[in-house]
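Undergrad: Predicted structure and sequence below. I'll ask about it afterward.
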Amino acid sequence: MRVLNKKSTPAGLTWASMLLPLLFTVSMVGHAEPAQKGEAKVDKLVPEVVTTKHKMTIQNQKISYQAISGETILEDDKGEPQASIFSITYLRDDVQDSSKRPVTFIFNGGPGSASLWLHMGLFGPKRVIVPADAKDDGAAPYRIEANDYSLLDESDLVFIDPVGTGFSRALGEKKGTDFWGVKEDAQSIAEFIRRWLIEHKRWNSPKYLAGESYGTTRAAALVDELQGGWTDISVNGVMLISSILDFSHARYQLGNNQPYIGFLPTMAATAFYHNKVSDADKALGLEAFVEQARQFAIKDYALALLQGSRLAQSDYQAVRKQLARFTGLSESYLDRVNLRVSASRYTKELLRDQDLTIGRLDSRYTGQDYDSGGDSTDNDPSGYGIDGAYTAAIHQYLYEDLGVKLSRPFNVLSTDVNRGWNWNISGKQMHYVNVAPYLGQAQRENKDLRIFVGNGYFDFATPFFATENTFADNGIDNSRVTMHYYKAGHMMYVEPASLAQLVQDIRAFYHPNGVK
């Protein structure tokens, strides 16, 4: 998709677990009849978009805006359709100088997820309400209401569904797998953004990227695509919600001790939340207890794992005692797992004595399995605890509020995309994807690039300490990075107090000099 690339590429390879070269030109279209995968004839596409007018109040400020829902058709240099990317754009109406108005391009992760979570939970003009006490969302009807926390007063918003998610799809002779990969995905989204800037005459506006979960991986790869070619699009800021950039910190594999270190403070936060720590530790408060877990993880625990069989028995016992303190697990259990507790085992083991499991995306949630045996949970209670509400909300909103007429299925989360993902970004067969160096290099070549990182204390999908370890390395200028922490999980915005704080923090990020 790019003729020249000034960048070098970090090494990486396949990582199979879920998280939940052509030059392209593009044209904007709206309503379309379904086309079969791989079908070359796509003349039924109608070159128009759906535009609706709306008004709302955000932070006591009345906002009028338009919503533009439609497809962008990516074509090769011969004009042959390659893919359709569906997006929803929100543009504030009363803007006098668009060059001073930021635009934020937003996407979720998976890989294989549509952008509904950040759309209906944080940035967008409507929000679906799920129980604040980490309980299951149950069945419809759900509360869908105007989002007083929307960021539309700060920035125009563009929600992007990558190929294979939402309504987006491959066209013509192309297959979905042609777009399902770290590099392939970033290239197609970069071309979409270039075309959006042309269509809306916004090349000189401040530009932000916002991604969640694998969307943070996408954001880092996307910065490289946008800033790396000779048609340079410099980015003002990148927002990483529940970040995962270096997968060596999340991939449990024999011989790799990084995840055991990176996940430990999340285990400490979880044990604290579920009252599996001593009264003395409870009295410390969450943040202080977690800080002690950090120090133990990076010092005594990391050293013990590195020493392996060379570890003296007295040191082993001391480490085991502290590990039991921070995890809430018994010393006998820690003996059986050789001081190494994986996240999947932990979510099953911590509350086994109560016949309960805990969530992966948000460990505040609890669930019940068919039985209390085994090493891993049947399902993630923090996943099925919110997905019904978000799925209903995005469908209702698309068809009722935005007037979308597309009849083909809207893919909330595609396992086909996830399983078909190409994680090899270097052309070499390496063990772990690491896109963090992209951000370091982008900062070195763009003095204004800043990075926002939002972390949930109770997130076992993208643990906060692993993120801290990633940002401590990889050539990133941490003077231009702001780290924020919330007493919630992967989607911290489902918890009201965390949502309010997150929005306040993002608003400040849009105004680095403190002037609005």
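TA: Now that the structure is in, tell me what you want to look at.

Undergrad: from here on, contacts and neighbour counts on C-alpha atoms
TA: Will do.

Undergrad: element containing Gly211, please.
TA: strand 207-213 (DSSP states H and E).

Undergrad: Near Arg143, how many other residues are there?
TA: When neighbours are defined as other CA atoms under 10 Å, Arg143 has 11 of them.

Undergrad: swap in Leu152?
TA: Neighbour number of Leu152 under other CA under 10 Å is 24.

Undergrad: so it sits right up against Pro125, yeah?
TA: Yes. Using CA atoms under 8 Å, Leu152 is in contact with Pro125, at 7.2 Å.

Undergrad: Check the secondary structure at the closest residue to His274 other than its chain neighbours for me.
TA: Leaving aside its sequence neighbours, His274 sits nearest to Arg364 (CA to CA, 6 or more residues apart in numbering; 7.7 Å). Three-state assignment for Arg364 (DSSP: H, G, I helix; E, B strand; the rest coil): coil.

Undergrad: here comes the other one, which I'd like you to weigh against the first:
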Amino acid sequence: MVGTSPKINSAFAEKTSRPRRWFNCHHGFHLLNLPFHRGIQMNLKILYLFPLLALAACDNSDNPAPAGAALPAEVSSAGTFEASPPAAPPETTEAVSPEPAAPVALIPPDVAVDPGAAARLKAAELMKAGRPYEAVEALKGAGLDEEAYALIAPADYAFHQKDHPASEAMPADEAPSSKRHSMTINGKTVWFTAKAGHYIAYAPKDPKNPDKKDAKAAIFYVSYTRDDLPPENRPVTFFFNGGPGFPALFLHAASWAPKRLKMDTPNLPKLKKDLKFPLIDTADTLLDQSDLVFVDPVGTGFSKAIAPHKKEEFYAPTPDAAIVRDFVARYVNKNSRQSSPKYLYGESWGGSRVAYAGSLIEDAGTSLYEPDPSGRPTKLLTGIVFHSPSLTGDECKLFNIPDCYLTLPTKAMAVDYFLGPAKSWRGKRTLEEYADYLRVFFAERFAPTFVQYNKKEKVPGTGGKSGLPLAYQPKTPEVLALAESTLTELRNIFGDPSLKVEEAFSNYGDIPVRVPGLGGGLYDMRTKADDYDVNLFEVSIFGNYLDTMLPAYVNYFTESKYVTNICECVFDDTGSKGASMFSYKDHLRGGVVEIAQALKLDPKLKMLVIHGYYDVVTTFLETESQLKYAGLDKIVPVKTFEGGHMMYYTEAARGPMKKALDEFYMAQPATSVALGN
């Protein structure tokens, strides 16, 4: 009957954003438009009955509306619907009394439905079923990113060193501090956890005494991890600086961590009092590609040897590389990262360190790792990044020179910087094109001229038992002409018409630079200051920063001071003091031999070398020559950038460097590392 109203499902009374129309009737106020729940489909005719039924129950005037009056089209969040055809008039003239309308149950308009309730319920079910990462994705799908991260990430925990005293039984408490953070990466808010602490590096088990555990050192680290991403697809990268004798100081404070000090060399202050660098979010952090672990070798940071071992025991290439191997194994086992892709990143002498450690890791295989709790197979190494590396190799033999300085291209690039486009021999060539020209010039012009010019042919009957002073044949006209021709081009390259032939072709090719504006920068030849040494001036600045950052950002509290070099001395303006503490008592290791060994054990191992154009400490030509002489140049690519030793100090270099590193991480045989990004 017209006066009868069906039951209205409460789901159709959900609030919507469109305004409600109200009208007065003898039953009180009723909604003319009843909104309905999104996603519920229903027959349009039934939907249209709701306003008809509501109107039929009302008496808004002295006379009821005529039977069969048409209703206007109704507009709702679901769309516009046409009115139903008018009802046929009754066939009898007898008065018909309408039956009383049944009361309509309405949900109050101020009651909201929690859009995340379903996601939370689903997440709870997935967690109960042991599928945590699917639970995370369920919450993320509802926009509950922070809740998703909290579902699986460790809670914030402040580690106070004084509350965890070391003992012989427990030389270091391996419980890390933790603190959750978020930042914007590639336009998206990303959550991550900062942690700090020690892991004990144990020596590999002795087959003759497998129950004995030799705790060698407690290694301090700081990590940044995206715990909401499945570990089997999420790489982890271990960072090491060099020296030898430095902690992960430079890389941690200024390269790819979520926070960094902005340096922007060569634009350094001229006066020491103005050495202040802003702390900024690292928009180009490598956290989008990998979890990051910054590692301090024994004697640096808060890392220490465990008695009866002494720190000096590890100040040589072989035990140093072994402790890297053992720390990586301990970190992996404690964090169940066996199936994660793993990378080593070594800067300067740290490049030698990771070359050697990489070969040891590959050689040990899975023997150092516990089984992955998930049952997935253990991965060893996926890749190694050599950043401004100091490698061992026979680079000079490539050019048939007994000993050599391969600094010519680097110095020429610095000269180009100071002379500027108008005066430089580079002309309209790009930096990359000019570097290629200098490589060819050194190999095909300078090196052959140097060899010919320094070739000595003894004059018969002189020296030895003859009693006559040793004498050599004079240089031939052909050699002198060759030297003069090469010298002319060298003068143009170095912008120095006063350059003499002896300066060019003596001292193993270490050509002097006399260009206006040149400072004393070795790590970046473009740097210059008035009252301080531009080489390693940042050590104390970075050390003070980490002392402050660790409690504030990482929740790690200690009364000790962060050790910035193995001699535990304060750096002053005279430069490095720690490197001399490092002994090469076994022999030089960490270079092309170890790289070749690692590749032999795993031909799929990815490698990348990155260098700065203006770094005269470890030059790009030196590394390229070592790899070429060893036959590795087609396997291990070298890429150069507009910077010095620490290219990440230079803002102009960061973008191209990050692009190259992104390509490296994403290259085959890498896994899909961008999962969740």
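TA: Now that the structure is in, tell me what you want to look at. This one's a predicted model, so the numbers in the text were calculated from it and none came from an experiment.

Undergrad: thinking again about what came up before, so the strand holding Gly211 of the first structure corresponds to what in the second structure?
TA: Matched against the second structure by TM-score structural alignment, strand 207-213 of the first structure falls on residues 342-348.

Undergrad: The corresponding residue of the first structure for Ile384 of the second structure: which element?
TA: Here Ile384 of the second structure is matched to Val238 in the first structure, going by TM-score structural alignment. Per DSSP H and E: Val238 of the first structure is located in strand 237-243.

Undergrad: can you check Leu292 of the second structure too?
TA: Judged by DSSP H and E, Leu292 of the second structure forms part of strand 291-296.

Undergrad: what sits up against that strand?
TA: 219-226, 234-240, 246-248, 251-252, 257, 286, 302-303 (CA atoms under 8 Å, 6 or more residues apart in numbering).

Undergrad: try it again with 6 Å
TA: 220-225, 236-240, 247-248 (CA atoms under 6 Å, 6 or more residues apart in numbering).

Undergrad: Relative to the first structure, which residues correspond to it?
TA: Using TM-score structural alignment, strand 291-296 of the second structure pairs with 156-161 in the first structure.

Undergrad: what's the average distance of that stretch to the second structure?
TA: Superposing on the second structure places stretch 156-161 of the first structure at an average distance of 0.8 Å from its equivalents, by mean CA distance after the TM-score superposition for the first structure.

Undergrad: and Ser278 of the first structure, how many neighbours does it have?
TA: 13.

Undergrad: Distance of it relative to Ala343 of the first structure?
TA: 22 Å (CA to CA, to the nearest Å).

Undergrad: next structured bit after the strand holding Leu292 of the second structure?
TA: strand 304-305.

Undergrad: can you give me the angle the longest strand along the first structure makes with strand 156-161?
TA: Longest strand in the first structure by number of residues, with DSSP state E as the criterion: strand 61-75. Strand 61-75 of the first structure runs at 40 degrees relative to strand 156-161, counting by axes from the mean of the first three to the mean of the last three CA atoms, to 10 degrees.

Undergrad: From the rest of the structure, what touches the match of strand 207-213 of the first structure?
TA: 235-242, 354, 381-390.

Undergrad: Quick check: buried residues in stretch 294-314 of the first structure?
TA: Across stretch 294-314 of the first structure, burial judged by 16 or more other CA atoms under 10 Å covers 294, 296-297, 300-302, 304-305.

Undergrad: Kindly report the same for stretch 488-501 of the second structure.
TA: Applying 16+ other CA under 10 Å to stretch 488-501 of the second structure flags 489-496, 499, 501 as buried.

Undergrad: just stretch 225-235 of the second structure next, same as before
TA: Those would be 225-229, 231-235, for stretch 225-235 of the second structure by 16+ other CA under 10 Å.
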